[in-house]
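Participant: turn this into a structure:
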Amino acid sequence: MAIFKLSCLILLFPLPTTSSSYYGSAPTESQISYADHCASIVPKPTQEQFHYTRFSLPRHTGYYKGGSNLLIKNSSFGVPAVTSLIFRIWSIQAADHVEGLFKISGYIVFHRDGTYYHLRNYTHSRPTYYSGGMYYDEKQYYYSKHRGPVRFSLNGFWSESSGKLCMIGWYYSRQSHSGDSLYQPAVLKLYNFKNSTTAVNGLITGTLESLLNSENDPNFFKPVSIMILPMFNYEYSLVSKENVSGLLVQNDSSPGLPLTSFPRQTFCSLFSKAVNLFDLRFAGHCGFSAKNCTPFGREAEYLPLVVSFSEIECLEHKQRLRALIKFSSSRYDEPFNPNTALIGEGLWDSKKNQLNLVGCRFLGVTEDSFADAHVGDCSIGLSLRYPSIWTIGNSNSIVGNIWTSKNVTELGYFDKISFKRSYLNLPMRVSGLKYQYTKIDKARKLCSRKKHVNEEGAIYPYPFSQDMGFDLKLNSAKRLTVWGYSSPLSVGNELYSQFWYSKHYSNSTFAKTKQINISYQIGIMHI
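Facilitator: Reported below is the predicted structural model:
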């Protein structure tokens, strides 16, 4: 009787069935065959004999499109999730009998940082911004609904000569509702994965495809189109100290601060952190027409508000860097759009003390795929420097220009664009920076001193003290009240903020022996 009951209990459990998803334990080699999915890309060697090598590959970063059901969820707000990725090969073995063939293991991580909601009437949003003769409302994004990254563990082969790579692997996750482990199999195919690249031919493209048999499977995901920025033995072909001609020498600007003016006095330490977000200023006609205003022509749907520089690679000994240059309508981190971005090579000019860059466009990108993506149209020049002298008309910590080598009749021509960042972002303890008073004579005439005032024994606040700042309340003729603030920008030839970085506060008073020039920053807040 007990045996009969046990048999009944056993029969109550469902028998294993063939499924397109794998639960419990990882699929074996027999369940997912490398040859079935990769033989036409990178064939597996007939003699599987390998040896470890000192040859290593760096971590690569890139972007992706697609992957619905797994990577990207549809949003009713119409703003896609962040689409960045990381690809890393951590193990590499060379084949003994096939030259240039490597057995590799690694992973690819797709970031899904969240969903962005567009708020048009956010109460605490910044006021409109003025650029090129027109006011622009800054987009506001609210970040919510965090979603963690998806990581696929991968194994496969790479052909160094063809630049092709094929790997199979799995995405592992634990189901919260049941506690079961889920393994989703996939195949990664990459092209142009070479050990030496330049900007002109250097984009790595490919796909990650689900190996589930049916699109009706709830764990199936649509193909992911991938574009990766090259990192391995990159050759700087667009800028060099021996060949900086034509494009870069057109920009005639006054010299900036040398690297020795900054605390660490190194090229990479300065630009790896300082080069990020700048306000754009366009030609006067761009407030009414976008024609000939941006490097992207008709593909730009709007006149951007800011430009950002993100370092890809920096070589201290050669004073060169690569950067991703993104144009955006918001100061908030927007999803990457290759149609409004450049990839650039930069070189430090020690004579003008400025960073010169050559920018190239991303071409061949469609709405759904990076398959034909490549770099081209490297006719765009950029420069960036720290001004060594500030005035009332220029008190920006960093300034720069963007221009093209094309003439006005050529497709892709645009008028020169300038960009800047305010003094608030100036690094600490900068030496050699001076303030020049260009309107001080006019100020003396407007604010003349009466000679009969008895100033004997008068004392004044220490010019670098915090007492030199004050609040403002202004009443207009229409009885409107506005508030503001005023704080010193410079005292004498020394910047007020740099004084506090380099010296201790002194509570002493300053005896009146001579006049000291002082400049102020004034902010007005409308109520």
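Participant: make it CA atoms for all contacts and neighbour counts henceforth
Facilitator: OK.
Participant: three-state assignment of A443?
Facilitator: Secondary structure state of A443, per DSSP: H, G, I helix; E, B strand; the rest coil, is helix.
Participant: pull the number of nearby residues for H317.
Facilitator: Neighbourhood size, H317 [other C-alpha atoms under 10 Å]: 9.
Participant: nearest residue to L85 in space, ignoring adjacent ones along the chain?
Facilitator: Computed as C-alpha to C-alpha, 6 or more residues apart in numbering, the closest residue to L85 that is not its neighbour in sequence is F110, at 4.5 Å.
Participant: one more, for comparison:
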Amino acid sequence: MAPARRCSRACRLSFLMQLVLVSAVVVFPAAASSTSRCSNPSPAPKEIPEGNDAAELLRSFQISTGYFSGGDRLFAPDDESSYIPRSFSLTPSKVARTTDSALLEVYATLTVYGASSSHGGGGSHRRRRRYTFSRAASFHLHGYYSSSSAELCMVGASGSYNGENGLVKHLRDVNLRLRVPNAPSLSDPFVTGLLDGADFETISLVAYVESDHYVFSEKKPSCPPPTPAGDARGALQALEANFSCPRLKELIVSSYKFEHADGDSSSPSSPTPTPLSLSTSRMHVNQMHCTANGSVRAYVVFSNDTDADSWRWQRMIHSRFFVKEEAVVANGYWDATASRLCLTACRVVHSSAATGPSSTDLKVDREQCGIGMSFWFPAVWTIRDRSVVAGLLWNASQERGNKHAAGDVISSAISASSIDLYRRGSNLSDVKYNYTMVDTAKKQYIQTGLSKSKKGRFPGNSSTYSYQDFKFHFDTGEATPVTIGSVIVAGDMMAAEYAFFEEVNMSRPAVATMDHTQLLNVSYDISYYITPGNWQPPKNSSRLYGVPSEPRQISAEGVYDPQTGILCMTGCQEINSSTDCQIMVTVHFASLDAKGKGHGRGRISSTRDKSDSLYFDVIDFALYGMYVEQIEESIWSTDLESIMAVTTATLWCVFAVMQIRHTKANPAAAPATSVSMLAVVALGHVAHLALNVDAMFVSRRRHYVQVSASGTLELNEVMLRLPTLVAFALQLCLLQLVLSNRRSAADNGRPAKAERWSLAERKSLWICLPLYLLGGLLAGTVHAINNGRAARDNPLIVRVAADPATLWDDLASYAGLILDGFLLPQVIFNAFSASRVRAVSPWFYVGGTVLRAAPHVYDVFRARSYVPSLRPSYVYADPRDDLFGVAWDVAVPLGAASLALLLFLQQRLGGAFFVKGRRLGEYEMVSTIGSRQEVEKAIDHGHQDATVD
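Facilitator: Modelled structure (predicted):
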């Protein structure tokens, strides 16, 4: 027993040691994880009924735009999907006070937006393509906010997102921890936190706080006056009120470029300094919030992007929260007396624990708060500066005698101007424009001999004109007037129309004079894209490839001659941090009387020597679009086409009714009517409805710019299609009447007569169907040849006209040709049946022929009378409904009229009157062993059938 007792003690000791180890393994991770995961307090505090601050509490936890990193299993890496912004939003649905004064109970929805990528199937892994699409994951959370720790801790049973196959996928065991400052301020303005779950990696979150509890700095910053003195506009015009927080935010949140003290925005030898380093050249006000009393706070980032990136920033500045760039946070106030915004800014840095520039752990460096910022609205514009908002940055720490290391703060004042390409409808009525390069443009206009160009009717010297006439587009860009005479028209349609009335109609003489006093001062913004000069398309590549492009922005001013329609301007553009003002822009507007497509032609050229680094090759371009007068004429013609389309469909209904009446009044007419002919007409109505179903309920005026307040007719597409639907129904009734009559003839003891009609019908089909199929193959071959020719075109050519016809469109047009010859089956049917029955009413075959020929007559009139739009909206004589062109417009009416004439003669002289010798089918085949009386009786019976009307 002794050995047994020793074993028992050893086992008990081993068991105790294993128990301790297991407890350590289980307990310690649980304890560690409990520090990072949320749990509701126990016992849970009870809610207190809502007070007057319920809405304010909701706003305290609202986050509209934040940034996140991580979550790699759920989202694609950020660097692979920069065009799909990573962001998140937190929307509280309920915030309630509890019996514990330090705790708030919060119900909220967290939505995380990003990109998700997947590999296409097929082939090896290397050959699989990666497809990137946007993804949104939503989490419904509940938890508590502790005012003592400033921490919001929330849990959710699950979250969800849409998977690649469209099915909703769930995420388990979700946990959110956010630090939300109790009293956010200049030194503590960020919401940061972590989101984790069982099905994805931890996601780091950061956002600029939106709470109304923000504590502004007690000391108001001082602002130096704008330069030059008195250059700021009043708030009444700029903000449309003494102070409007939404309007101020709309204007200030934008991108800015830095300027040198001498006003030159670029110089290759002297890079522009910025508040934070010598490398950045752009500033972007990314987030801004303000209060009703004029207190303002903002989040501002800096970048060294190229011109192309500037356009990208301009598009994204309102939708993203940027954390990877250098940034500052600022607060201050709106100075209503001086009409400017004054701010004090502090630099934002990544914490020492950050692992890289993508870290969301941001904090404010309180030692670098010596940056002063101000913004105002310039009252004077020039060719070099047309910014809606101007800014100034300076070293505010020097004012307090606070010295910092070089590079930490601004060493000298730097001016900035907004890069606002759209100006968002700003009220610029009090802005003055100073022309500085008009004399140069006028001199070039006279010296080049352009003033001697042919005169005509152009915008400005005609009775009809509009601001839209002077906006022009070309294949790679567009140009918009900024000023006309002394009036700013940028973003203000009313001011533009007023300027034309005052400057063009009232102030310009009617005839040209030798001293060119009729020239009108104008200025433009021209935006366009170019292909890099060193780019070459890939060789031996059968795949589609993208053509790279670089944006260019030209500020131009010069003169416009309303007598010749020529615009001659001198322009400036920024290229590679250099400003080039030796650019000439010439535009020849097309005459208002011109019937060709297009708006005119233009040229952008450099006046520098070819050896100069800023020299570029001449850019010739064609303007597209239509003048207002031509647009109104086109809209009028479209309304006329609507009336003609409804009239045509209604007449088809009338003619179908007349044919039904004729068939019922003449019993012999129904079996002598070709079923193939009726089927062709019915299918024609169906095709017309099917081809135009995409236009249902859609306004045709989407093809035009609203340029006139005059009332014009616009018929609803349903009204256009309803008569066609009725005509189709009547055609089916007529077809049913013919078929039932033939069936009754066979059932009533006249099988020989019914067989004769059926035999003629089959022979008609044997001829028509191969003919139709051969024509379809020919149409498909022509389409393939045209497509092959288009595929060999230069890939750099940008198509601005209507899209090329598809195979379906070409076959549909050919189907219209078949409908043009809808009488062909009846003519062949009559020839084989030798019928002299007047089966088809003159109303039907003459009226139908006229209706099919009328679109071709109108097409000739339209081509000679109207200016064609590049993207026309056809309602009548649509190329998808028939074949049009000079040859077809002659051949189709002649062919349709010939068939109608032939049918008229057949119904009076017999179906086979044009066949020499024995007439087809004149006699029925009889048995040779029949009696002579039977033969004579059969012959008499055949003559009686052929002469019955």
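Participant: sorry, back to before: gap between the residue nearest to L85 of structure 1 and A81 of structure 1?
Facilitator: Note on F110 of structure 1: its distance to A81 of structure 1, by C-alpha to C-alpha, to the nearest Å, is 11 Å.
Participant: which residues are in contact with M134 of structure 1?
Facilitator: Contact analysis of M134 of structure 1 by C-alpha atoms under 8 Å, 6 or more residues apart in numbering lists C286, G287, F288.
Participant: go again with 10 Å.
Facilitator: T128, F282, G284, H285, C286, G287, F288 (C-alpha atoms under 10 Å, 6 or more residues apart in numbering).
Participant: could you work out the most separated pair of these?
Facilitator: The two members of the contacts of M134 of structure 1 with the most space between them (C-alpha to C-alpha) are T128 and H285, at 18.7 Å.
Participant: higher neighbour count, these two?
Facilitator: Between T128 of structure 1 and H285, H285 has the larger neighbour count (other C-alpha under 10 Å), namely 15 against 12.
Participant: cross-check the contact I'm expecting between the more buried one and C293.
Facilitator: Yes: using C-alpha atoms under 10 Å, H285 of structure 1 is in contact with C293, at 8.6 Å.
Participant: F267 of structure 1 maps to what in structure 2?
Facilitator: Taking TM-score structural alignment, the alignment pairs F267 of structure 1 with S244 from structure 2.
Participant: three-state assignment of the residue lying closest to that match once chain neighbours are set aside?
Facilitator: Counting by C-alpha to C-alpha, 6+ apart, S244 of structure 2 lies nearest to A292, which is 8.0 Å off, once chain neighbours are set aside. A292 of structure 2 carries the three-state label coil when classified by three-state DSSP.
Participant: trace the residue nearest to L85 of structure 1 over to structure 2, please.
Facilitator: For F110 of structure 1, the residue aligned by TM-score structural alignment is V112.
Participant: doesn't that match lie inside a strand?
Facilitator: Yes: according to three-state DSSP, V112 of structure 2 belongs to a strand.
Participant: my read is that it contacts S87, right?
Facilitator: Yes: counting by C-alpha under 10 Å, V112 of structure 2 touches S87, with 6.1 Å between them.
Participant: what is in contact with the two at once?
Facilitator: G66, Y67, F68, A136, L205.
Participant: please, which helix or strand holds the fourth one?
Facilitator: To tie it back to what came earlier, the one meant is A136 of structure 2. strand 130-146 (DSSP states H and E).
Participant: moving C-terminal from that strand, which element do we reach first?
Facilitator: strand 151-162.
Participant: and that following strand, which residues are buried?
Facilitator: By neighbour count on 16 or more other C-alpha atoms under 10 Å, the buried set for strand 151-162 of structure 2 is E151, L152, C153, M154, V155, G156, S158, G159, S160, Y161.
Participant: now, the most widely separated pair of those?
Facilitator: Of all the pairs that the buried residues of strand 151-162 of structure 2 form, the one spanning the most space (C-alpha to C-alpha) is E151 and Y161, at 26.6 Å.
Participant: in three-state terms, label I104 of structure 1 for me.
Facilitator: Strictly by three-state DSSP, I104 of structure 1 counts as strand.
Participant: from the chain's centroid, how far away is stretch 252-270 of structure 2?
Facilitator: Chain-centre distance of stretch 252-270 of structure 2: 32 Å, with C-alpha atoms, centre = their mean, to the nearest Å.
Participant: residue contacts, W808 of structure 2?
Facilitator: L691, G780, H783, Y814, R880.
Participant: tell me how far it lies from H783 of structure 2.
Facilitator: From W808 of structure 2 to H783 of structure 2 the distance is 10 Å (C-alpha to C-alpha).
Participant: again with V522 of structure 2
Facilitator: With the distance defined as C-alpha to C-alpha, V522 of structure 2 ends up 47 Å from H783 of structure 2.
Participant: give me the most central residue, structure 1.
Facilitator: Centrality entry for structure 1: nearest residue to the mean C-alpha point is S310, 3.7 Å, by C-alpha atoms, centre = their mean.
Participant: and that residue? What does it align with in structure 2?
Facilitator: Match for S310 of structure 1 (TM-score structural alignment): N286.
Participant: tell me the helices in the stretch 301-450 of structure 2, going along the chain?
Facilitator: For the stretch 301-450 of structure 2, applying DSSP state H, counting those that start in this stretch gives helices covering 307-316, 438-447.
Participant: now those helices as a markdown table including distance to S466 of structure 2?
Facilitator: Shown next, in a markdown table, are the helices of the stretch 301-450 of structure 2 (distance: least, C-alpha to C-alpha, whole Å):
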| stretch | distance to S466 of structure 2 |
| --- | --- |
| helix 307-316 | 29 |
| helix 438-447 | 23 |
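Participant: in a markdown table: the ones you listed, plus mean neighbour count and distance to A622 of structure 2.
Facilitator: Output for the helices of the stretch 301-450 of structure 2, formatted as a markdown table (neighbours: other C-alpha atoms under 10 Å; distance: least, C-alpha to C-alpha, whole Å):
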| stretch | mean neighbour count | distance to A622 of structure 2 |
| --- | --- | --- |
| helix 307-316 | 16 | 24 |
| helix 438-447 | 17 | 20 |
